[in-house]
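Novice: Predicted coordinates and the sequence they were generated for:
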Amino acid sequence: MLLIVQTAVPNRIQLALGEKSISATLDEEVGFHQSEVLLKLTEKFLRQARCTWQDVRGIIVALGPGGSFTALRLGVVMANTLAWSLKIPNVGVTGEKKTLQQLWEAGRKHLEASSRPVILQPHYGQPPSITKPKKK
């Protein structure tokens, strides 16, 4: 099974699983709670699809731009960590507002040519809007 992770859509987590085509999807409104629910939601999604982590043989992740800085980073970090720990290949797909199907089509081709995990980095599309602490 290939796992697709999309966190570049504002306030949402989107996941998909499939072999030759997408066979299961999840699209969850999570507000600003991506960091609290991403891994739990992914585990629940796998269970509902009757899959385990060992069934996942590759990961496709949206690299952005889009969504919040933190959510995008979390999706990419989770994909990198899972790929490394499961010893499976991972690929990233850039571009705004990619659907799960678009991620599948773009990522699957590259994933088939890859045999090991790589370190992916998010593409924010602009500098992060992080401010310096105010002086007291």
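Specialist: Alright, I've got the coordinates.
Novice: From here on, just use CA atoms for contacts and neighbour counts.
Specialist: Will do.
Novice: Identify each buried residue in stretch 70-81, please.
Specialist: 71-81 (16 or more other C-alpha atoms under 10 Å).
Novice: Distance to Ala16 and secondary structure for those residues - can I get that in a markdown table?
Specialist: Shown next, in a markdown table, are those (distance: C-alpha to C-alpha, whole Å; DSSP: H, G, I helix; E, B strand; the rest coil):
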| residue | distance to Ala16 | secondary structure |
| --- | --- | --- |
| Ala71 | 17 | helix |
| Leu72 | 17 | helix |
| Arg73 | 19 | helix |
| Leu74 | 17 | helix |
| Gly75 | 13 | helix |
| Val76 | 15 | helix |
| Val77 | 17 | helix |
| Met78 | 15 | helix |
| Ala79 | 13 | helix |
| Asn80 | 17 | helix |
| Thr81 | 18 | helix |
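Novice: Pasting the second one now:
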Amino acid sequence: MLLLAVDTATPAVTAALHDGASVLAETARVDARRHGELLLPAVDEVLAEAGVSLDAVTDLVVGVGPGPYTGLRVGLVTASTFASALGIPVHGVCTLDGLAYACGLKEPFVVATDARRKEVYWARYDASGARVSEPAVDRPADIAEQVAGLPAVGAGALLYPEVFSDARAPEHVSAGALASLAARKLAAGEEFLPPLPLYLRRPDAQVPKNYKVVTPK
């Protein structure tokens, strides 16, 4: 088994290789505006570090978000393209779950990433690290009662200390953690999410109300 994992759902552009037992190579760059420019070099970097070629990869793992439209699609399209070219499966993993796996907490906690517009993408987890709520997008003040007193992981928690009073590392998702989680799920025969974007918001660009359709006579 050789897993190639990528995630571009947050400002971190991250890639990793995993052999089913441990992470062989990993890289990450935090740059919210250069996902498309940075991801392929990141993949090349981890392949070179591990001393393997792309055609040795047996499975693709990709973070499906939630995340902003443009950045999130970079990772998904790249993973799907590789999977199609190589004839191998691509497994979707919730980006919040990757952060939860990496934090190592042994008590109930929250993961919150920056959704911009003064909102966070978030979900709650139990002491085993299992997600107990669906990913959501909200203003921090609107979920203050639901997250009160819980440790919180992720950049969204760091941005709003008045709500997430016990913010913890890591700040951004790690492709290494995503790959390790996927390897565990594969070994256990668990299902994955489809490699489709988890946006949670409607697109900004919408057809105006009272839009008139002009048809040829």
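Specialist: Yep, it's here. All values derive from a computational prediction rather than experimental measurement.
Novice: Pick the one among the buried residues of stretch 70-81 of the first structure closest to Met1 of the first structure.
Specialist: Proximity of these to Met1 of the first structure (C-alpha to C-alpha) peaks at Ala79, which lies at 14.4 Å.
Novice: where do the strands sit along the second structure?
Specialist: Remark: strands assigned in the second structure by DSSP state E are 3-7, 12-18, 23-30, 59-63, 90-93, 109-116, 119-125, 136-138, 152-153, 167-168.
Novice: now these in JSON lines, with distance to Gln146 of the second structure and mean neighbour count?
Specialist: As requested, the strands of the second structure are exported to JSON lines (distance: least, C-alpha to C-alpha, whole Å; neighbours: other C-alpha atoms under 10 Å):
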{"stretch": "strand 3-7", "distance to Gln146 of the second structure": "28", "mean neighbour count": "31"}
{"stretch": "strand 12-18", "distance to Gln146 of the second structure": "27", "mean neighbour count": "29"}
{"stretch": "strand 23-30", "distance to Gln146 of the second structure": "29", "mean neighbour count": "19"}
{"stretch": "strand 59-63", "distance to Gln146 of the second structure": "25", "mean neighbour count": "30"}
{"stretch": "strand 90-93", "distance to Gln146 of the second structure": "24", "mean neighbour count": "24"}
{"stretch": "strand 109-116", "distance to Gln146 of the second structure": "10", "mean neighbour count": "26"}
{"stretch": "strand 119-125", "distance to Gln146 of the second structure": "9", "mean neighbour count": "23"}
{"stretch": "strand 136-138", "distance to Gln146 of the second structure": "12", "mean neighbour count": "17"}
{"stretch": "strand 152-153", "distance to Gln146 of the second structure": "12", "mean neighbour count": "30"}
{"stretch": "strand 167-168", "distance to Gln146 of the second structure": "15", "mean neighbour count": "22"}
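Novice: how near is the residue most central in space within the second structure to Leu178 of the second structure?
Specialist: Geometric centre of the second structure, nearest residue: Thr95, 2.5 Å, by C-alpha atoms, centre = their mean. Separation of Thr95 of the second structure from Leu178 of the second structure (C-alpha to C-alpha, to the nearest Å) stands at 8 Å.
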